[in-house]
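> sequence unavailable; structure follows:
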């Protein structure tokens, strides 16, 4: 483990991040130093900046797959319509999406494009939707926003990052509470809220 810690330290990864990975992903740092250097090299080749906080996460994601599975994942992203540059950008921003199943990648990408609100470039800039629940997070929020838009209650459609990164409490505060008569029941019906949050909406 110590040689691997030194590999990351020599590449600018802080001890706080390394320690966090020791606790959360202990097996990750048990790879042989030679293998770890290969994983690091692969991440370097994809253009992920070593100073990025995502660097060690990117190396861990690469280490979790066999070479053939990694190549298949890259090919699948390409088949979904992402260019090599798109793929590298998403990997640098959110390497965790490369651990997502092919089925989910396809479903999320198709749903977002079918809404007509986002395009490939939107997804490349904000890959987080691939990590969210399509049924419990993305669809209910899009439905709420669709209702608000149809009634001219929102002036501008929110960005993809707003849709997916915003917490339930913030989404409620901005898009549900002020229009509870119009969308409150819709939001609840999709089982997005637990019982405690439901009592706070004030829907009768």
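It's in. Owing to the predicted nature of the structure, the values given are computational and were not obtained by experimental measurement.
> contacts and neighbour counts: CA atoms only from here.
Noted.
> separation between the residue nearest the centre of the chain and residue 90?
For the chain, residue 128 is the residue whose C-alpha lies nearest the centre (C-alpha atoms, centre = their mean; 2.4 Å). Distance of residue 128 to residue 90, computed by C-alpha to C-alpha, to the nearest Å: 9 Å.
> related to what we said a few turns ago, I'd say the residue nearest to the centre of the chain and residue 94 touch.
Yes - when contacts are counted by C-alpha atoms under 8 Å, residue 128 is listed as touching residue 94 (7.0 Å).
> for comparison:
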């Protein structure tokens, strides 16, 4: 029997049951193994990630691979950091994660951030809260930023967000 690490009494247990309801035990085991390999997680980290965000078991391999490459290789997050905040794996890569990462990178490289916010905080904010905290305060210094961010959220890559 495969253990996915979600305690029966936790509020996520119902979500975990829903995530595995249509899967055979072998499929759950294969998905757990894929998570372990893709994110370079230990067994404990896989359990932590699933217990915090059970729908990760239903994400496609391609989706998980792209998120792993982006979060680990491009953003530079440690695998354990992702496991502890696995809910970020539920956010759209192209519609939220990349645009916000590029906006924050732009702000950092242009000396517009007073303090370094964690990417978890940046990724979890609602769109309105993100703009209010990170985009609107810089309207004068970067008047194009909101327009570029909105375009990036639609899948376009504005020139100002391109980094070499």
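Yep, that arrived. Note that the structure is predicted; figures quoted are calculated from it, not measured.
> tell me which residue of the second structure lines up with the residue nearest to the centre of the first structure.
Under the alignment (TM-score structural alignment), residue 128 of the first structure pairs with residue 87 in the second structure.
> check contacts around the aligned residue in the second structure for residue 171 of the first structure.
Using TM-score structural alignment as the criterion, residue 171 of the first structure maps onto residue 130 of the second structure. Each residue near residue 130 of the second structure by C-alpha atoms under 8 Å, 6 or more residues apart in numbering is listed here: residue 122.
> contact partners for the closest residue to the match of residue 128 of the first structure other than its chain neighbours?
Leaving aside its sequence neighbours, residue 87 of the second structure sits nearest to residue 53 (C-alpha to C-alpha, 6 or more residues apart in numbering; 5.3 Å). By C-alpha under 8 Å, 6+ apart, the contact set of residue 53 of the second structure is 12, 86, 87.
> how near is the counterpart of residue 53 of the second structure in the first structure to residue 45 of the first structure?
Matched by TM-score structural alignment, residue 53 of the second structure corresponds to residue 94 in the first structure. Remark: distance between residue 94 of the first structure and residue 45 of the first structure (C-alpha to C-alpha) = 16 Å.
> try residue 125 of the first structure
Distance of residue 125 of the first structure to residue 45 of the first structure, computed by C-alpha to C-alpha: 20 Å.
> between these two, who's got more neighbours?
residue 125 (15 against 10; other C-alpha atoms under 10 Å).
> separation between that one and residue 84 of the first structure?
According to C-alpha to C-alpha, residue 125 of the first structure and residue 84 of the first structure sit 14 Å apart.
> which parts of the second structure are helices?
Ranges of helices in the second structure, per DSSP state H, are 13-20, 25-39, 43-52, 61-68, 79-84, 98-109, 119-124, 127-130, 145-153.
> distance from the third one to the first structure after superposition?
In this case it means helix 43-52 of the second structure. Compared with the first structure after the fit, helix 43-52 of the second structure shows a mean deviation of 0.7 Å (mean C-alpha distance after the TM-score superposition for the first structure).
> tabulate the helices of the second structure (a markdown table), appending distance to residue 139 of the second structure.
As requested, the helices of the second structure are exported to a markdown table (distance: least, C-alpha to C-alpha, whole Å):
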| stretch | distance to residue 139 of the second structure |
| --- | --- |
| helix 13-20 | 41 |
| helix 25-39 | 37 |
| helix 43-52 | 36 |
| helix 61-68 | 30 |
| helix 79-84 | 31 |
| helix 98-109 | 11 |
| helix 119-124 | 18 |
| helix 127-130 | 14 |
| helix 145-153 | 7 |
